[in-house]
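Participant: sharing a sequence plus its predicted fold:
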Amino acid sequence: MRAYELREEDPEFEGLEIVERERPEPGPDEVLVKIEAASINYRDLAIAATEFGYPGEEYPMVPLCDGAGDVVETGADVERLEEGDSVVAPFFPDWVDGPGTPEKTHTATGGNRPGTLAEYAVFPADATPRMPASLDYEEACTLTCAGLTAWTALEEHGDLTPGESVLCLGTGGVSTFALQFADAAGATPLVTSSSDAKLDLAESRGAEVTINYEENPEWDEAVLEATDGVGVDHVVEVGGAGTLERSLGAVRYNGEVHLIGVLSDPEADVSPQPVLHKASSVRGVSVGSRAAFDRMARAIDANGIEPVVDRVFGFEDARAAYRYVWNGEHTGKVVIEV
C-alpha cells in the first residue's frame, strides 16, 4: 500500500515521504479500514516540525490522527463493526468510554501508533466510531481530533446550555467546531481573529460577536464590553500560556476556561489570581472517548452541522497541505484525499 512516512523533524516538512508498505492485517479484535480522507491538526505539525514526542514514538512513522473510510476486513472476535461500515479513526485507540486515564491515553494514532496518511490502517474495533450518517468522508475525517476536542470541552465537560456564551479563540479547527456546536446549542458564540476576512466567515457561521485582536490587543476588555461587563461562560482556549491571562480576564465569575492548545508563548507566566478572584475553572481537554464521539455524531446528524473544510489536497501534495496549515492560511480544517 502507499503511505507517507515521517522520517525526521523538519519545519519545512521535507521529512515526509511517500513509500510502499505492507498492508496491515487486523488482529482478532481489530478492523482494517481503507482510508478515503485524512486531515491535519496543529498537533500533527508539531510532531513533524519539532521534538513533540509520544512515549515509544520512533521514526519512520505514519503521521496524522484524523481519518475516515470503510471497514474492509474484521478480526475473528469483532462483533460491533462489519465490512462496509463507514468509520472514523480513533485518536486514542484504548479509550472507549468513561474518564481518561494514563492507560487509556498512552497510545495515540499518528503518534506512537501508525496514523491515517496511508491507504489502509488498523484500529481496535471497540474504539472505532461510525461516521455521522449525514457527512461524507472529507467532512467526517475532520472529527477525530478537532471536532471531538471541541465537543468534549463544551458538552462533556462544560454541559453547555442555551443562552450561555462561548469565546472561541481564532478560526482553526477546534475553534470553528466550538463555534458550530455553540450555535447549534443555542449559545452565543464570540470569535477572535487577526483577519477581518476570517471574522466575516465566522459571522456567517453563527458568531454573534467578532473581535480583531490585532486592532484590539486587549481583547479581553473587548469581550467584557460586549457582554455588559459580565464576561463569557466558556472560553475555548487554544493559545495556551501566551493567551491564558486574557482568557481569564474574559471569563465570567464561575465560568470555565477549557485549556486545549499551545499555539502561543509556552514560557509566559500566568498569575492564578483571576482564577481565585472569579472562582473560575481551568480544565485541560485531551480529545475524548469513542462514547463521547458517538454522542457528538448524533448531535451533528440531528442539527445538520457541516464541518468546515477550507481546502482539499491530493495525496501527492501532502507536504503542501502541511505548509498551508503551518502558514495559518486556513479556517476550519484542511483535508488530504487518500
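Facilitator: Ah, there it is.
Participant: alpha carbons only for contacts and neighbour counts from here, please
Facilitator: Noted.
Participant: show me the helices in the stretch 51-200 of the chain, by range?
Facilitator: When assigned using DSSP state H, counting those that start in this stretch, the helices of the stretch 51-200 of the chain occupy the ranges 102-105, 137-140, 148-151, 173-184, 196-204.
Participant: for the residue most central in space within the chain, which non-adjacent residue is closest in space?
Facilitator: Computing the C-alpha centroid of the chain and ranking residues by CA atoms, centre = their mean puts residue 146 first, at 1.3 Å. The shortest distance from residue 146 to any non-neighbouring residue, by CA to CA, 6 or more residues apart in numbering, is to residue 174 (4.5 Å).
Participant: can you check residue 70 too?
Facilitator: Nearest non-adjacent residue to residue 70, counting by CA to CA, 6+ apart: residue 86, 4.4 Å away.
Participant: give me the neighbour count for that neighbour.
Facilitator: 23 (other CA atoms under 10 Å).
Participant: tell me which residues touch it, please.
Facilitator: 68, 69, 70, 71, 130, 131 (CA atoms under 8 Å, 6 or more residues apart in numbering).
Participant: does the second one touch residue 31 like I think?
Facilitator: No. In this structure residue 69 lies outside contact range of residue 31 using CA atoms under 8 Å: 11.5 Å.
Participant: this structure: strands as residue ranges?
Facilitator: Ranges of strands within the chain are 2-6, 16-20, 30-39, 66-74, 86-88, 120-124, 165-169, 188-193, 209-212, 232-237, 251-259, 281-284, 309-313, 333-337, based on DSSP state E.
Participant: residues contacting the second one, please?
Facilitator: Contacts of strand 16-20 from elsewhere in the structure, counted by CA under 8 Å, 6+ apart, are 1, 2, 3, 4, 5, 6, 7, 316, 319.
Participant: most widely separated two among those?
Facilitator: Greatest spatial distance among the contacts of strand 16-20 (CA to CA): 1 and 319, at 19.0 Å.
Participant: structure two is appended below for comparative analysis:
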Amino acid sequence: MKVYRFDRPGSLEHLTLHDEATPEPERGEVLLRVRASSLNYRDIAMIHGTYLRGQQTGLIPLSDAAGEILAVGKGVTDFKVGDRVINTFHPRWYGGDPPSTLGSESYGSHRDGWLTELKVVSQEAVIAAPPDLSFEEAATLPCAALTAWTSLTGLRALRPGQTVLTQGSGGVSVFAVQLARLFGARVIATTSSAEKAARLKALGADEVINYVETPAWGERVRELTEGRGVDRVLEVGGAGTLAQSIKAVASRGEIALIGFLASDTVDLGFNDLFRSGGIFYRISVGHRAGLRDLVRAITASGLKPVIDTVFPFERALDAWRHFDDRAFMGKVVISH
C-alpha cells in the first residue's frame, strides 16, 4: 500500500511517498480503505514548529478521514465489510471527561495518521458516516465540525435566540456558522474580504465584520448586540484575537478557546479577564459520543460541509501548499 510520511520535521518537502506492507486486522479491529482525508491547521502548525503539543518524526500525517471497511477482525460486532465510516479524532476518548493520555495519542502527531491507502484501527475508533455525504464531505467532520459542535454545545448548550461570534472562514468557523443556525442562534462573523463576507452570509451569518477595516471589532460586536455582547465566542485566533473577543463577550458568556491562528502577542492582565465576566475554557475537539450526536444532526438537517478544493492522493503536497496559502474557505480535502 502507499502511504505518506514526514521523514524529517521542518519542511513540507520532507513529506514522501512510501510502499509499505498491507496491515491485517486483529481481534476487535477493522481494516479500512481510506477514501478521503482532510487538512486542519494543526497539520500546518506541525510543519512550521508552532504546534503546541509537539510531535514525533516519521509519522503518517492527518487526523481526519472517511473510508469503507475491507475486513474485520475476530470479535467485531459494530461493523461489517462495505460499511462507510469516519474516524474519531481521539481514538480512546469515548465520552465524559477526557482521559489523561489525550494529548499523547493524537493522529499525525503521536501516532500514524490517515494519509494512507489502508489503515487498521479499533472498531471503537470509527463511527458510521452520514449516509447522504460523499467520502470527501464526510472526511471534513472528525476535527473541524466536531470542534464547532463541542464549542456550541459547550458547558451549556446554545439556546435559540442567543448570539454566536465566529472568526474567519476556516473549517471550524464555517461549520460553526452552519451549526449555530441549526440551534436557532444569531451569528456574527468576522472575515477579511467582501467576497468571503458574502459567502458567510449565504451560509447563514446575520452580520459580518471586516476585521481589516474594523480592527476594533469587539466594540462593533457590542454595537450590534445593543451593548450586551455575545453569548458564545469561538476563539480560533488565539493571542492575536483574544483581546477583542473579551470585549465582545457578554457577562457569563462563554469563550471557547480553540486555536492559535493569529500569532500576535497581546498583554492581557487579570483585570481584563475579570471585567469581561466571561467563562473561558479550552476545546480539545470532542469525544466519540459527541461525534455521533453531530452526525445525527447533520443527517437530520441535510447540512453539507463547505469544501474549498479536492486534491487527488498523488498531489497531496499541492493540497498542503494550497492550505498554507490561507486563501481557502471551508475545508481542503485529499481524495484517495
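Facilitator: On my side now, so go ahead. Just so it is clear, the model here is predicted, and its values are computed rather than measured.
Participant: give me the TM-score for this pair.
Facilitator: TM-score for the superposed chains, counting by TM-score structural alignment, normalised by the length of the second structure: 0.96, backed by 336 aligned residues with a CA RMSD of 1.5 Å.
Participant: before we move on, the earlier item: quick one: closest of the strands of the first structure to residue 299 of the first structure.
Facilitator: strand 86-88 (15.9 Å).
Participant: re earlier: residue 69 and residue 31 of the first structure: which has the busier surroundings?
Facilitator: Set residue 69 of the first structure next to residue 31 and count neighbours by other CA under 10 Å: residue 69 wins out with 30 against 27.
Participant: just to revisit the earlier point, the equivalent of the residue nearest to residue 70 of the first structure over in the second structure and residue 127 of the second structure, how far apart?
Facilitator: Taking TM-score structural alignment, residue 86 of the first structure has residue 84 as its aligned residue in the second structure. From residue 84 of the second structure across to residue 127 of the second structure, the span is 9 Å (CA to CA, to the nearest Å).
Participant: could you do residue 103 of the second structure as well?
Facilitator: Plainly put, residue 103 of the second structure is 21 Å away from residue 127 of the second structure if you go by CA to CA.
Participant: tell me which of those two has more neighbours.
Facilitator: Set residue 103 of the second structure next to residue 127 and count neighbours by other CA under 10 Å: residue 127 wins out with 21 against 14.
Participant: in the first structure, what residue corresponds to that one?
Facilitator: By TM-score structural alignment, residue 127 of the second structure lines up with residue 129.
Participant: what of residue 294 of the second structure?
Facilitator: So, by TM-score structural alignment, residue 294 of the second structure is matched to residue 296.
Participant: run a quick neighbour tally on its match.
Facilitator: Residue 296 of the first structure: 22 neighbours (other CA under 10 Å).
Participant: check contacts around it.
Facilitator: Per CA under 8 Å, 6+ apart, neighbours of residue 296 of the first structure: 148, 151.
Participant: that one and residue 328 of the first structure, how far apart?
Facilitator: For residue 296 of the first structure relative to residue 328 of the first structure (CA to CA), the value is 27 Å.
Participant: check residue 91 of the first structure too.
Facilitator: Between residue 91 of the first structure and residue 328 of the first structure the distance is 23 Å, computed by CA to CA.
Participant: related to what we said a few turns ago, from the contacts of strand 16-20 of the first structure, keep the buried residues only.
Facilitator: Among the contacts of strand 16-20 of the first structure, those scoring as buried are 2, 3, 4, 5, 6, 7, 319 (criterion: 16 or more other CA atoms under 10 Å).
Participant: mean per-residue distance, the lengthiest helix in the second structure to the first structure?
Facilitator: When the second structure is parsed with DSSP state H, its longest helix is helix 288-301. Here helix 288-301 of the second structure, set against the first structure after superposition, deviates by a mean of 0.6 Å using mean CA distance after the TM-score superposition for the first structure.
Participant: what's the angle from that helix to helix 171-182?
Facilitator: 60 degrees (axes from the mean of the first three to the mean of the last three CA atoms, to 10 degrees).
Participant: which of the residues in helix 288-301 of the second structure are buried?
Facilitator: Under 16+ other CA under 10 Å, the buried positions of helix 288-301 of the second structure are 288, 290, 291, 292, 294, 295, 297, 298, 299.
Participant: now do stretch 147-163 of the first structure
Facilitator: Of the residues in stretch 147-163 of the first structure, those with enough neighbours to count as buried (16+ other CA under 10 Å) are 147, 148, 149, 150, 151, 152, 153, 154, 155, 156, 158, 160.
Participant: in space, what's closest to the fifth one - neighbours in sequence excluded?
Facilitator: Which is residue 151 of the first structure. residue 296 (6.6 Å).
Participant: any idea how far that neighbour lies from residue 163 of the first structure?
Facilitator: Relative to residue 163 of the first structure, and taking CA to CA, residue 296 of the first structure is found at 20 Å.
Participant: thought residue 166 of the first structure was touching residue 186?
Facilitator: No. Residue 166 of the first structure is beyond contact range of residue 186, at 10.6 Å (criterion: CA under 8 Å).
Participant: of those two, which one has the most company?
Facilitator: residue 166 (28 against 14).
Participant: list the contacts of that one.
Facilitator: 179, 182, 187, 188, 189, 190, 232, 233, 234, 235, 236.
Participant: closest to residue 200 of the first structure among those residues?
Facilitator: Of all those, residue 200 of the first structure sits closest to residue 190, with 12.2 Å by CA to CA.
Participant: so what does the closest one match up with in the second structure?
Facilitator: Match for residue 190 of the first structure (TM-score structural alignment): residue 188.
Participant: what's the separation between its match and residue 29 of the second structure?
Facilitator: Taken as CA to CA, the span from residue 188 of the second structure to residue 29 of the second structure is 43 Å.
Participant: of these two, which one has the most company?
Facilitator: residue 188 (24 against 21).
Participant: so who does the more buried one touch?
Facilitator: The neighbours of residue 188 of the second structure, taking CA under 8 Å, 6+ apart as the test, are 163, 164, 165, 166, 205, 206, 207, 208, 209, 221.
Participant: turn these into a markdown table, including distance to residue 252 of the second structure.
Facilitator: A markdown table is the format used below for these (distance: CA to CA, whole Å):
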| residue | distance to residue 252 of the second structure |
| --- | --- |
| 163 | 13 |
| 164 | 13 |
| 165 | 15 |
| 166 | 18 |
| 205 | 23 |
| 206 | 22 |
| 207 | 22 |
| 208 | 23 |
| 209 | 23 |
| 221 | 16 |
